[in-house]
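Chemist: My questions concern the predicted model and sequence given below.
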Amino acid sequence: MTGRSLSPALAFGVAAAGIGLFSVMDAVMKTLVLAIGVYNAMFWRSLVNVGLGAAAWRLGRSGQPSARAIRLHLLRGGVTTLMALLFFWGLARVPMAQAIALTYIAPILALLLAAVALGERVGRRVAFASLAAFGGVIVVVIGQSRGAATGGDRWGVAAILASAVLYAINLVIARVQAQAASPGEITFFQSGVTALLLALAAPWLATMPAGAAWGQLVIAACLSTASLLLLAWAYAHGDTGFLATSEYTSFVYAAVLGWAVFGERVSGWTLAGAAIIVAACLHAARRRDIGDSAVIGAAT
């Protein structure tokens, strides 16, 4: 691992690109969950992910994982498995834009968890940007409450909120994990742990998908693997609190995909909230002191 200084804006841009790929994957997974159920969509996609992750790990030539890295892989794999099941189950019952808005409690929680667990400094610019972005989410929620047929399923909302809490924990673990393992190794073990946990219920819940669903499963697996690689690299080169603000860009992706794929309308309130969120993220990306004060070890 070679230490070198990198621009915080570069790490932010890579993280935002990873979030974008995850957002496209969310749209594909929502289609799959509606067609074959949350368990089968998650289980069969995870099996494809294991193969893609193994290839990424081999190409990365990172060697054998340390005992510490394995513990982190198991911990994050368990957290993300439950997180994903809750999120995709809720996503099938709630419009994409509303679902993503609800998850924005995660970056706020991640800021606090990173400060407590990792001792990371939460600067004024990042704290202000997070609060401003959360304000944008409130604007969206108010607008949706004034519209028709946008309330969503109560259980779906509860599942997404629970998933958001787990996602905040996942963000903090990702920061520690990225310093202990390469992106390829992280991708493989996260997929492997998820596949093993889901396989425990396979004798009772697994059913073979129809031919058309396999193409979507492969696309979803490729998108999630590429996203994990980008996010693992980004979190190896930037502070959790800073990169957590990149999560807010997912609302823009969700609003566009929800409208284009599922016919979910984007109101003026939604656009106003999205504008606030994007402005807050750009404000956070201008932060300079992270790059000046931190020398991050490259995970390759």
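Modeler: Perfect, I can see it now.
Chemist: Only C-alpha atoms from now on, for both contacts and neighbour counts.
Modeler: Noted.
Chemist: helix/strand/coil for residue 93?
Modeler: Following DSSP: H, G, I helix; E, B strand; the rest coil, residue 93 is assigned to coil.
Chemist: number of nearby residues for it?
Modeler: 19 (other Cα atoms under 10 Å).
Chemist: separation between it and residue 159?
Modeler: Computed as Cα to Cα, to the nearest Å, the residue 93 to residue 159 distance reads 10 Å.
Chemist: Comparison target below:
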Amino acid sequence: MNVPARSDESATPPAAMLFMLSTYVFFTFLDTSSKYLVLAGVSALIVAWARFTVHVLLVGVFLRGWREPSRFRANNLSAHILRGGLLFGSTMCNVMALKTLQLAETTSIYFFGPMVITALAGPLLGEWAGWRRWLAILSGFVGVLVITRPGVGVFGVGHLFALGSMLSNSFYVIMTRRMSASETSESLILFSALAPAVLLLPMLPFSHGLPQDGWHWFILVMLGVFGAGGHWLLVQAYRLATTTALAPYPYSQMVWMILSGWIIFHQFPDRWTLVGAAIIVASGLYIIHREHRLRLRNRTTVDAEAEALAKKL
């Protein structure tokens, strides 16, 4: 009796799980530190610039760019600048949102991003979603409405910045997908931070609110460490496991954000934020599940056609 081979599609190595969980701990530290600094009076421009500049320096050191500079060559510089500008916009909007919103609120709205990407992937990438995924997208949007509650005195400027951050990041991800076929991974990592750092330079003289003590300067430097470290951990995770297997792990950040907001800022999300977050997370997980099933179905169809062709031959 032949036992069918078990697919390792969903088998995630423990090391990959640890890398992914650690990634979003680092990203939680990044947002928590950013919120701490802007609440302490440090300019959002300085916070964003430090985050990207330290990131660039760390990438250059750890990837040893001086040995093989060709790895960092940009084939399409204008696309890199546009992509970096989108990340700059996402980061600036996020920092501004953190001034007034809780960490859990900004994260919940940010989690609607994958659904926006799914919707935009049709016209921009030719990856059209079916009605089930569109239903999940609409459900996720309901979750955003539950959190922001426009028309009942809750919706504010912070929510606008959070939505702007999410939208900008969605276009950033789509551009990354399009550019990954023609650009090296090293160039994508480098220019994603270099372009915003350069774009921010002319604005720094007009910014107000420098760090007031050594502790604030230390946190400012650590922003880049958290950002670069998080991206490094993410790369390590994807080297060990498939994208499908790792797709649900970003939602673990919600736990870290709630804990961080509670411990550092003594803020705990209200029930409507928790309900909205649950709707968004459930919708996102359904889209992941649906895309996984479609991928398996397509693979099965291809295998069946190949087997039928082999029998004819």
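Modeler: Cool, the structure landed. The shown structure was predicted, so the numbers you read here are calculated from the model rather than taken from an experiment.
Chemist: Helices along the second structure, start to end?
Modeler: With helices called from DSSP state H, the second structure shows them at 14-39, 44-62, 77-100, 103-110, 113-125, 131-148, 157-179, 185-200, 214-240, 243-246, 253-265, 271-312.
Chemist: Could you identify which of those is most buried?
Modeler: helix 103-110 (a mean of 25; mean count of other Cα atoms under 10 Å).
Chemist: Measure the mean distance from it to the first structure post-superposition.
Modeler: By mean Cα distance after the TM-score superposition for the first structure, the fitted helix 103-110 of the second structure averages 2.8 Å away from its aligned residues in the first structure.
Chemist: so that helix versus helix 271-312, what angle?
Modeler: If you take axes from the mean of the first three to the mean of the last three Cα atoms, to 10 degrees, helix 103-110 of the second structure sits at 40 degrees to helix 271-312.
Chemist: Kindly calculate the angle that helix 103-110 of the second structure makes with helix 77-100.
Modeler: Put simply, helix 103-110 of the second structure runs at 140 degrees to helix 77-100, going by the same axes, to 10 degrees.
Chemist: Run the angle between helix 103-110 of the second structure and helix 157-179 for me.
Modeler: With the same axes, to 10 degrees applied, the angle from helix 103-110 of the second structure to helix 157-179 works out at 50 degrees.
Chemist: Helix 103-110 of the second structure packs against which elements?
Modeler: helix 77-100, helix 131-148, helix 157-179, helix 253-265, helix 271-312 (3 or more Cα pairs under 8 Å, 6 or more residues apart in numbering; DSSP states H and E).
Chemist: Those helices: which one's closest to residue 239 of the second structure?
Modeler: For these, the distance to residue 239 of the second structure is smallest for helix 157-179, at 17.3 Å, taking Cα to Cα.
Chemist: how big's the offset between the closest one and the first structure?
Modeler: Mean deviation for helix 157-179 of the second structure: 2.0 Å (mean Cα distance after the TM-score superposition for the first structure).
Chemist: so how far is that helix from its chain's centroid?
Modeler: Offset of helix 157-179 of the second structure from its chain centre (Cα atoms, centre = their mean, to the nearest Å): 9 Å.
Chemist: Just tell me the aligned range of that helix in the first structure.
Modeler: Under TM-score structural alignment, helix 157-179 of the second structure corresponds to residues 155-177 of the first structure.
Chemist: Residues touching the matching stretch, excluding its own?
Modeler: Residues outside stretch 155-177 of the first structure that contact it (Cα atoms under 8 Å, 6 or more residues apart in numbering) are 69, 72-73, 76, 79-80, 82-84, 86-87, 89-94, 99, 102-107, 109-110, 113-114, 186, 232, 235-236, 239-240, 244.
Chemist: ok so, going back, out of the helices and strands packed on helix 103-110 of the second structure, the one nearest residue 56 of the second structure is which?
Modeler: Taking Cα to Cα, helix 77-100 is the member of those nearest to residue 56 of the second structure, at 12.3 Å.
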